[in-house]
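K.L.:
Sequence plus the predicted model coming up.
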Amino acid sequence: MGDRPAGVQGPRGRPMTGVDVDALRGYFEREIPEFRGELAIELIHGGRSNLTYAVTDGTHRWVLRRPPLGHLTPTAHDVGREFRVMAALGPTDVPVPRTVVSCEDPAVLGAPFTVVSHVDGPVLRDGASLPEIDVRRYTTALVDELVKLHALVPAEIGLGAFGRPEGFLGRQLRRWRGQWDRVATRELSTVDELHERLVKATPPESGAALVHGDYRWDNTILGTGSRIAAIVDWEMAALGDPLTDLGLLLVYWDPRVAPVLGVRHVPTAHPGFPAAADLAGQYARRSGRDLTELAFYQALGWFKLAVIAEGIHARHRAGQSVGTGFDDVGGAVPHLIGAGLGLLT
């Protein structure tokens, strides 16, 4: 995976938040044959989702992922799950980093972690510093890769038993409502209202596919020619309704999500990005899927993002964030809920 690191690991023995460098060095010596003996570690980004680090021995480069610090919501931050998905996708045309090793033993770093290859290329994380790219070609590639992912047959890539796609929407609504109860820092009556409207508006599922679960521009790494070199952050992947991915992507296209991301909103920071409706139209044409119920899937995306944001806010209040840009996340949650309500009048 790629990105610009947020901080540099100091001399041998200096602590790095979330990683015991000496313990990791010993693990690499045992498990990674190409490792050459010394480690430099940089925090790429952390605190909102899994913690992500760039790791190098001076010759080889890897990316390490581990869950965030503090209390975790059930089923979230599952690095082993995303490792399994990337390993299955490796032989397909969907671009992912090469998987290296997955460690489920919390005795090494205090939590499970995974290691994958480093993929060169920029990540559109901050709209204030866009690289020189053809944004329309990139956006076309972003949608086309999603269509390609949803066209895969999970059983043909070893993921037939990855989950139960039947009843996916109902489980999503129960899961995210339950996770709100676990992370909530205040009472918001609008949460119940949005959940009730979603339950009443739930359509028949549009189909079954491997879904990414958090598909957006900053979970991709850019390659040459504005193509996508790799799709990353598969921790919420599942077998389920593919339109949930599209609905959430369109939510991220809305500038109201900027406080949750903690940076300038990418699509509104550059006049070349197409509108969200253009993305939806391209997806419909390329996939052949009916988008009549798209408003439901977008409202579900707003609900899901609001719960994620409340969890980020809760960890920040508890002093368990790594990095900066968390002060406005909590205040954004009511607006995210309101956006979802506005779609289901």
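P.N.:
Okay, I see it. Numbers count the residues shown, from 1 in each chain.

K.L.:
only C-alpha atoms for contact and neighbour calcs from this point on.
P.N.:
Will do.

K.L.:
In the stretch 51-200 of the chain, what residue spans correspond to strands?
P.N.:
Counting by DSSP state E, counting those that start in this stretch, the segments of the stretch 51-200 of the chain that form strands are 51-56, 61-66, 99-103, 113-117.

K.L.:
Can you tell me which of the ones you listed is nearest to V211?
P.N.:
Closest approach to V211 among the strands of the stretch 51-200 of the chain (C-alpha to C-alpha): strand 99-103, 19.0 Å.

K.L.:
now that closest one against strand 113-117, angle please.
P.N.:
Taking axes from the mean of the first three to the mean of the last three C-alpha atoms, to 10 degrees, one finds that strand 99-103 is oriented at 170 degrees with respect to strand 113-117.

K.L.:
Counting by contacts, list what strand 99-103 packs against.
P.N.:
Judged by 3 or more C-alpha pairs under 8 Å, 6 or more residues apart in numbering; DSSP states H and E, the packing partners of strand 99-103 are helix 79-89, strand 113-117.

K.L.:
dropping in the other structure now:
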Amino acid sequence: MSPDGRDTTALAALDLVGPALAAAVGDDRWRAPSASLIAGGKSNLTFVLSSPAGEVILRRPPSGDLLPSAHDMGREVRVQRALADTAVPVPRILLTDDGTLTGTPFYVMERVRGLTIRDELPAGYASTPAAKTELADALVDTLADLHAVDAATVGLGDFGRPTGFLARQVRRWTGQWERSRTRDVPEVRRLAGLLAERVEAVGAGARTSIVHGDFRLDNCLMDPGDPATVNAVLDWEMATLGDPMTDIALLLLYWREPGDDVLPMVPALTRDPGFPSRAHLARRYAERAGVPLHDLAVYEAFAYFKFAVIVQGILARTAAGSMAGQQFEEAGAGVAGLAREGLARLGEQE
């Protein structure tokens, strides 16, 4: 059962998915799998499907009305297939459907073994400052490796519109805000206006790469035996071709430091002693990617704006009952706080 008591079998459409998966992988043991919802998913719904053949992962959008361009299953599938033979570790896609089979787009991928690290480290894992730095460096290096992939070579040359990317992103997320907001938040409105004024010049000479769109520690699976290894990068629903500086800025937002406020739905683990600073991550990225981080403060301000809109969207879907019973109402007060942090990055004070 899902957290709100709904039938997980129905949510995952197992009566239809099971036979299709069995046919796709050539193993009849998948004809009647069971499913469990992975707790903590705040966007697309993620299920573990189990059978005598093992375990795999099914991803599908939330139920209910969705914002335009959100929860694109085909996008996730395409980028993961394209990256399969690159230095970026991704799970292998086993089955995909555009909604014809079940009425809802979904895909099934292999289950990669690894640690999803959110609020605490497993006992004895990355227990020294040196090991914590290795973990951070592995994360940053994986992001830089993604940005180094030649999109055209892996079949993603038409995966997005990189020209004018940053300005278009500000417009897109401003539109998402207008569609999902339930009240006026002056800080968000002000931050959106300032970004609209500043990003044209900042983004004019930007690099172009494959962009993950939500790259963070808990969207990666870390190797259980080696904190210096990322076993898989997950959650590609916002991937595109664009400005890689948006990825590193968002990672820095997620990387909380001692004394930082706890952000809604963002693990605060990295505030603990021994983790390296955001400045370390930025230097490591610049060295690995071989690029200077010009105008980083503006990109960070955009990251806070984008995440404020994401939080508001989750709140709106939760209120509409589209998050399989998961509850995130406590995040409501954080939207204005996120916008204030973004304003601070621009040297603005409320």
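P.N.:
Cool, the structure landed. All values reported here derive from a predicted model rather than from experimental measurement.

K.L.:
circling back to that earlier point, will you turn the strands of the stretch 51-200 of structure 1 into JSON lines that also has mean neighbour count?
P.N.:
Rendered in JSON lines, the data for the strands of the stretch 51-200 of structure 1 read as follows (neighbours: other C-alpha atoms under 10 Å):
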{"stretch": "strand 51-56", "mean neighbour count": "24"}
{"stretch": "strand 61-66", "mean neighbour count": "23"}
{"stretch": "strand 99-103", "mean neighbour count": "18"}
{"stretch": "strand 113-117", "mean neighbour count": "22"}
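
K.L.:
Please name whichever of these is nearest to K304 of structure 1.
P.N.:
strand 51-56 (20.1 Å).

K.L.:
so that closest one aligns onto which residues of structure 2?
P.N.:
Mapped onto structure 2 using TM-score structural alignment, strand 51-56 of structure 1 covers residues 45-50.

K.L.:
these two touch, right, Y53 of structure 1 and I44?
P.N.:
Yes: between Y53 of structure 1 and I44 there is a contact at 5.1 Å, judged by C-alpha atoms under 8 Å.

K.L.:
What number of residues are in the vicinity of E235 of structure 1?
P.N.:
E235 of structure 1 sits with 23 neighbouring residues when counted by other C-alpha atoms under 10 Å.

K.L.:
Work out for me the element it sits within.
P.N.:
Using DSSP states H and E, no element contains E235 of structure 1; it sits outside every helix and strand.

K.L.:
one step back: dump the strands of the stretch 51-200 of structure 1 to a markdown table, plus distance to D20 of structure 1.
P.N.:
What follows is the strands of the stretch 51-200 of structure 1, written out as a markdown table (distance: least, C-alpha to C-alpha, whole Å):
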| stretch | distance to D20 of structure 1 |
| --- | --- |
| strand 51-56 | 12 |
| strand 61-66 | 12 |
| strand 99-103 | 14 |
| strand 113-117 | 12 |
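
K.L.:
With respect to F303 of structure 1, which of the ones you listed lies nearest?
P.N.:
That would be, of the strands of the stretch 51-200 of structure 1 and by C-alpha to C-alpha, strand 51-56, which comes in at 23.3 Å.

K.L.:
Tell me roughly how far the closest one lies from structure 2 on average.
P.N.:
Relative to the matching residues in structure 2, strand 51-56 of structure 1 has an average distance of 0.9 Å after the fit, by mean C-alpha distance after the TM-score superposition for structure 1.

K.L.:
quick one, helices of the stretch 151-300 of structure 1?
P.N.:
Ranges of helices within the stretch 151-300 of structure 1 are 168-183, 189-201, 243-252, 258-261, 276-287, 294-317, based on DSSP state H, counting those that start in this stretch.

K.L.:
Can you lay out these as JSON lines showing mean neighbour count and distance to D57 of structure 1?
P.N.:
Rendered in JSON lines, the data for the helices of the stretch 151-300 of structure 1 read as follows (neighbours: other C-alpha atoms under 10 Å; distance: least, C-alpha to C-alpha, whole Å):
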{"stretch": "helix 168-183", "mean neighbour count": "16", "distance to D57 of structure 1": "38"}
{"stretch": "helix 189-201", "mean neighbour count": "16", "distance to D57 of structure 1": "47"}
{"stretch": "helix 243-252", "mean neighbour count": "24", "distance to D57 of structure 1": "36"}
{"stretch": "helix 258-261", "mean neighbour count": "21", "distance to D57 of structure 1": "31"}
{"stretch": "helix 276-287", "mean neighbour count": "15", "distance to D57 of structure 1": "41"}
{"stretch": "helix 294-317", "mean neighbour count": "24", "distance to D57 of structure 1": "32"}
